[in-house]
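Trainee: I would like to see how this sequence folds:
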Amino acid sequence: MGRILGIDYGLKRIGLALSDPLHIIASPYKTISGSDEADILQKLRDIISEESVSHIVVGLPIGMKGQETEQTKLTRVFADSLNCFGLPIFLQDERLSSVSAKKSLIEQNIKTGYNKALIDKRAAAILLQQFMDINQL
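Mentor: This next block holds a predicted model:
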């Protein structure tokens, strides 16, 4: 059974999380950056290969009232670009995942002002854990 890759997509940084092989626990993995789509896809291709990823979950930033935003549209385009990997791709509502990530870091006395990358990968882990708690793959 391969791992699940969770992705918190952003224009500046992309937070990544990985499940354990049994799909029980999601852990923050790393943050990648770059605006070049080909470079981002290559980094993801390497991670997918190295970590034996079998599924991808992309956080979908939906507005608090359930409406689609400009970032929602950009994230959908990004998620579509992941079809090149030939893996199942799922979209997960990520409302408040970044807020929850920041709050959990503050509770651990970790400063968040200069740790945006840490927030992004923690947010990816939160949305991936939410997905795994609801879905059995």
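Trainee: drop to CA atoms for contacts and neighbour counts, all remaining ones
Mentor: Fine.
Trainee: what ranges do the helices span in this structure?
Mentor: All helices of the chain, identified by DSSP state H, fall at 37-50, 70-81, 97-107, 116-134.
Trainee: Turn those helices into JSON lines, columns for mean neighbour count and distance to Y9.
Mentor: As requested, these are exported to JSON lines (neighbours: other Cα atoms under 10 Å; distance: least, Cα to Cα, whole Å):
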{"stretch": "helix 37-50", "mean neighbour count": "13", "distance to Y9": "11"}
{"stretch": "helix 70-81", "mean neighbour count": "15", "distance to Y9": "7"}
{"stretch": "helix 97-107", "mean neighbour count": "16", "distance to Y9": "11"}
{"stretch": "helix 116-134", "mean neighbour count": "23", "distance to Y9": "8"}
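Trainee: any chance of those in TSV, with distance to I7 too?
Mentor: Formatted as TSV, the helices of the chain follow (distance: least, Cα to Cα, whole Å):
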stretch	distance to I7
helix 37-50	10
helix 70-81	9
helix 97-107	12
helix 116-134	5
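Trainee: another one to check against the first:
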Amino acid sequence: MQEIDIYDLPDLVNKNKRLLGLDPGTKTIGVAVSDRDFKVASPVKTIKRTKFKNDAQELKEICADKNIGGIVMGLPVNMDGSEGPRCQSVRTLADNLKRIAGFEIPIVFWDERMSTSAVERFLIGEADMTRKNRAKVIDKAAAAYILQGALDAIQRKIPFP
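Mentor: Predicted structure coming up:
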């Protein structure tokens, strides 16, 4: 799969479409969506991973329901900037969504270093959530954090109208 630069994404997404943010883990996939102006990310849900076919179908349904035109997928880069087995797993997921599940929308990767821990610190400190409640929202909140980082980068690159 040819990698797309995050700054090229707005030109590849049809007008009035949204972006889907994904935080893929081994057991779950956190899901978030953007607004149509690519300014705000909102958490949507956490998908409990089962078989690829089922996961892909659920993502397709979300894409159709939320009018999605592109995907920003969190890439778990190591702290030193290198890519390990988790990055390969995420790249394989993206490739399989395109090749096997037939996703035709662009998929870009966004460095998600520290996203889950940043969200967890917020949920503990600012939101004062219990461990049980944090577990229910951490993945979709991390997906929103990842997507918001990408949206902020896109907005900084695009001149104001």
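Trainee: TM-score for these two?
Mentor: The TM-score (TM-score structural alignment, normalised by the length of structure 1) is 0.94; 137 aligned residues with a Cα RMSD of 1.4 Å.
Trainee: picking that back up, who wins for proximity to V58 of structure 1 among the helices of structure 1?
Mentor: Across these, V58 of structure 1 has its closest neighbour in helix 70-81 (6.7 Å, Cα to Cα).
Trainee: Please work out which residues of structure 2 line up with the closest one.
Mentor: Helix 70-81 of structure 1 corresponds to residues 85-96 in structure 2, going by TM-score structural alignment.
Trainee: mean deviation of the matching stretch from structure 1?
Mentor: Average distance, stretch 85-96 of structure 2 versus aligned residues of structure 1 after superposition (mean Cα distance after the TM-score superposition for structure 1): 0.8 Å.
Trainee: Give me the neighbour count for A41 of structure 2.
Mentor: For A41 of structure 2, the neighbour count with other Cα atoms under 10 Å is 25.
Trainee: Run a quick check on it versus K140, I expect a contact.
Mentor: No - using Cα atoms under 8 Å, A41 of structure 2 is not in contact with K140, being 10.6 Å away.
Trainee: Report the set of residues contacting both of the two.
Mentor: A32 (Cα atoms under 8 Å, 6 or more residues apart in numbering).
Trainee: Excluding residues flanking it in the chain, which one is nearest K43 of structure 1?
Mentor: Excluding its sequence neighbours, the residue lying closest to K43 of structure 1 (Cα to Cα, 6 or more residues apart in numbering) is I32, at 7.9 Å.
Trainee: Counterpart of that neighbour over in structure 2?
Mentor: I32 of structure 1 maps onto I47 in structure 2, by TM-score structural alignment.
Trainee: Name all residues that make contact with its match.
Mentor: T28, I29, G30, V31, D55.
Trainee: ditto for I14 of structure 1
Mentor: I7, D8, T31, I32, S33, D120, K121.
Trainee: In CSV: the contacts of I47 of structure 2, plus distance to A127 of structure 2.
Mentor: Shown next, in CSV, are these (distance: Cα to Cα, whole Å):
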residue, distance to A127 of structure 2
T28, 22
I29, 22
G30, 19
V31, 20
D55, 30
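Trainee: Between those, which sits nearest K66 of structure 2?
Mentor: Among these, and counting by Cα to Cα, the member closest to K66 of structure 2 is V31, at 11.4 Å.
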